[in-house]
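In: What follows is a predicted structure for the sequence shown.
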Amino acid sequence: MAVPEPTTSRRVTALDVAREAGVSRATVGFVLNNTPGQTIPESTRKRVLQAAERLGYRPNSAARALASGRSRIILLVLPDWPVEFRMQDYLDEVSLALDKAGYSLVTYTRHPDQAARPLWESLSPDLVVGTIPFNSPDVASMLACGVRQIYPDPDRPDPPDVSLAISAGPELQVDHLHERGHRNLIFAAFVEARTSSMVLARHQAASDRARFQGLAALGLERINYRDDSPDDAVRRWIDAGITGVVAFNDDVAAAIASAAVRAGLRMPADIAVIGHDDSPIATMFVPALSTIRIDTAALGRGFADFVLHRVDRRPLPASLTLPNLTVVRRETT
């Protein structure tokens, strides 16, 4: 006599749920998929859900995608930047908002000279979003995999307008130091190659703002927190009459503030430093770091609204929500 295979050794199917609940396979499908237009008694619906929970049923996403034509996965392709505090906060908010709408957010970082197959070939996402236009081979790969929507649109390869998100913070940093009486400024960043494009963009925005304020364009100083370069840089800045430092982020600001403390300098009397992102280190560091705070939660919800507009044709908010950035004044300025 054959012994039934334990359900723990194979995937639980909808047919297993139907047998457990004493209903048809079709009824299980109607209940688990919340199929509209069905008059299934509440008692039956509960029995199906309880049976599915007892058996540990998980839907087969590939089969569901094949049947519906949708995977309910959003793939966000990120540049090769480190995911720091505020970026993670932003992604968490996007993921939460999309989850409430029944979608899963998957982030994917493309690396230079990448050898692995692109992730969209495995996931078949409903929408692939990038921060810059995709190249022709990537677009061809997505279309061959059945990806229905790509943004930026390959037929209209205008890059997303991220100028405000990049420029607003550095502009506020420069304005704050200018208001505090500083006229000779420098822009500082770490040497990591992974942040290079964002460093250049923020430096350009800070330099443009400095010129707008009647100041000289900001030089770009790259330091390495693993060696003595922050100490050397601070000494050179003081000798050159630089009194204000626009830091790429709070980690850079902390490295510079540490070097200033070691040099016996007073902040902000001898040198003022302002960071970017209002990460936890900004408040824990002594002296506390002045910085730029971004409402990343609002940005995340705005991106989720855009995604749902693309995949579900939901209406966009009546007015565009601009990122709310504020200067957080602390001891270093």
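Out: Thanks, I have it. Numbering: from 1, shown residues only.

In: use CA for all of it now, contacts and neighbours both
Out: Noted.

In: Report all helices and strands that the one helix or strand Leu76 maps to contacts.
Out: Counting by DSSP states H and E, the element that carries Leu76 is strand 73-78. When contacts are defined as 3 or more CA pairs under 8 Å, 6 or more residues apart in numbering; DSSP states H and E, strand 73-78 packs onto strand 104-109, strand 127-130.

In: ok, structure two:
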Amino acid sequence: MSGQAGRRVTAADVARSLGISRATVGFVLNNTPGQTISERTRQRVLGEAERLGYRPHRAAQDLRRGSSKVIMMVIPDWRMEYRLRRHLEEAALAVDEAGFSLAIYARQATNRARPLWELLAPDVVLGLWPFDEEEVASMRASGVTRILPDPDHLGSLDDAVIITSGPALQVEHLHELGHRRLAFAASTDPRTSPLQEARLRAAQRAVDRLGLEPLDVRTADYLDDSAADAVRHWRSAGVTGVVAYNDDVAAMVVGAAIRAGLGVPADLSVIGHDDTPLAAMFVPSISSVDIDDVGAGRYFAALALHAIDGRALPPGGFDGEVRVVARESTAGGR
């Protein structure tokens, strides 16, 4: 027997399974001092609790009162880039203004540590994209009833305007400048795969709408020759415009092109995504897509607060501005 999704295994379940008193089980699980409980009984309780999937809930009293005043945001195991950091800072400020604390939890790829939601009993767990079945089951077994995105009504990253609008703008910007053969420069970091693949699909949809050839996809990494290899390939394939996954990748491509003796943007126009300080400081400065981080952070906070107490959501969903910031790395195609 194990804890079922939607129902938390309790100390009473452990006691019932063993045929001993609830008090005895409580004393063992809470490590209550001053009790004369045999080591054999203690081990039986601990073993059965583990078998049933019992997880101690140190915030149970808070939950009985209706709220722990904690909102947990689960983020991917990524390097904390500029845009993500600003997004989280604004979300934290918005929930603080509402009287809540924001706990930011980065799930590691190894998943060896016990999930933080089992320890903090958050009022809501909010992810940047859908959780898998094992994570949802763990949350529900821990007493978490509010999970966003809603695991029972999952959408797709391709439905998120904040994800899809930027790549479309990158493609449209290069097309308006006269570029007709475009490429996509991807990161080699596997941790970003879900977001990167969603951006690539959005860019390809934009290319299809404009009647252009499919994007020529290559990876770029500063640790090897992949960026230089990509630039050589694109040059021979007639590519004149490059849509980069983010500004770091765009900088790698621009650097590789200049080292290869190409002019940027004369021979190759490159546009990044996220409009980080690097884009403005790089020489030549890099055109990029700017996203309203303040609006995005506050919208995510509003989603969590709405799930907790039903307070109103911003009308129309996330309506923050997403725009192209044109700089020196893009110009008219030949």
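Out: Right, received. Where do you want to start? A quick note: this is a predicted structure, and the numbers were derived from the prediction, not measured.

In: I'd like the TM-score for the two structures, please.
Out: Put the two chains on top of each other and the TM-score (TM-score structural alignment, normalised by the length of structure 1) is 0.76; 273 aligned residues with a CA RMSD of 2.1 Å.

In: if we can go back for a sec, winner for burial among the helices and strands packed on strand 73-78 of structure 1?
Out: Comparing these by mean neighbour count (mean count of other CA atoms under 10 Å), strand 127-130 comes out on top with a mean of 21.

In: Mind checking which residue lies nearest the centre of structure 2?
Out: In structure 2, the residue lying closest to the centroid (CA atoms, centre = their mean) is Leu128, at 3.8 Å.

In: Please enumerate the strands of structure 2.
Out: For structure 2, the strands defined by DSSP state E occupy 70-75, 101-106, 124-127, 147-148, 182-186, 216-219, 241-244, 269-271, 288-291, 322-325.

In: how much does the last one stray from structure 1?
Out: So the one you mean is strand 322-325 of structure 2. Following the fit onto structure 1, the mean deviation recorded for strand 322-325 of structure 2 is 0.7 Å by mean CA distance after the TM-score superposition for structure 1.

In: Identify the residue range in structure 1 corresponding to that strand.
Out: Aligned by TM-score structural alignment, strand 322-325 of structure 2 corresponds to residues 325-328 of structure 1.

In: starting at the chain centroid, how far to the matching stretch?
Out: 20 Å (CA atoms, centre = their mean, to the nearest Å).

In: neighbouring contacts of that stretch?
Out: Here stretch 325-328 of structure 1 makes contact (CA atoms under 8 Å, 6 or more residues apart in numbering) with 168-169, 172-173, 176, 278, 290-295.

In: before we move on, back to that, now the angle from the strand holding Leu76 of structure 1 to strand 104-109?
Out: Strand 73-78 of structure 1 runs at 30 degrees relative to strand 104-109, counting by axes from the mean of the first three to the mean of the last three CA atoms, to 10 degrees.

In: What span of structure 2 is strand 73-78 of structure 1 aligned with?
Out: Mapped onto structure 2 using TM-score structural alignment, strand 73-78 of structure 1 spans residues 70-75.

In: mind listing what the closest residue to the residue nearest to the centre of structure 2 other than its chain neighbours touches?
Out: Ranked by CA to CA, 6 or more residues apart in numbering and with sequence neighbours excluded, the top spatial neighbour of Leu128 of structure 2 is Ile75, at 6.3 Å. Ile75 of structure 2 is in contact with 104-107, 127-128, counting by CA under 8 Å, 6+ apart.

In: Now flag whichever of those residues is closest to Arg79 of structure 2.
Out: Ala106 (10.2 Å; CA to CA).

In: okay but that closest one is in contact with Met80, surely?
Out: No - taking contacts as CA atoms under 8 Å, Ala106 of structure 2 lies outside contact range of Met80: 10.1 Å.
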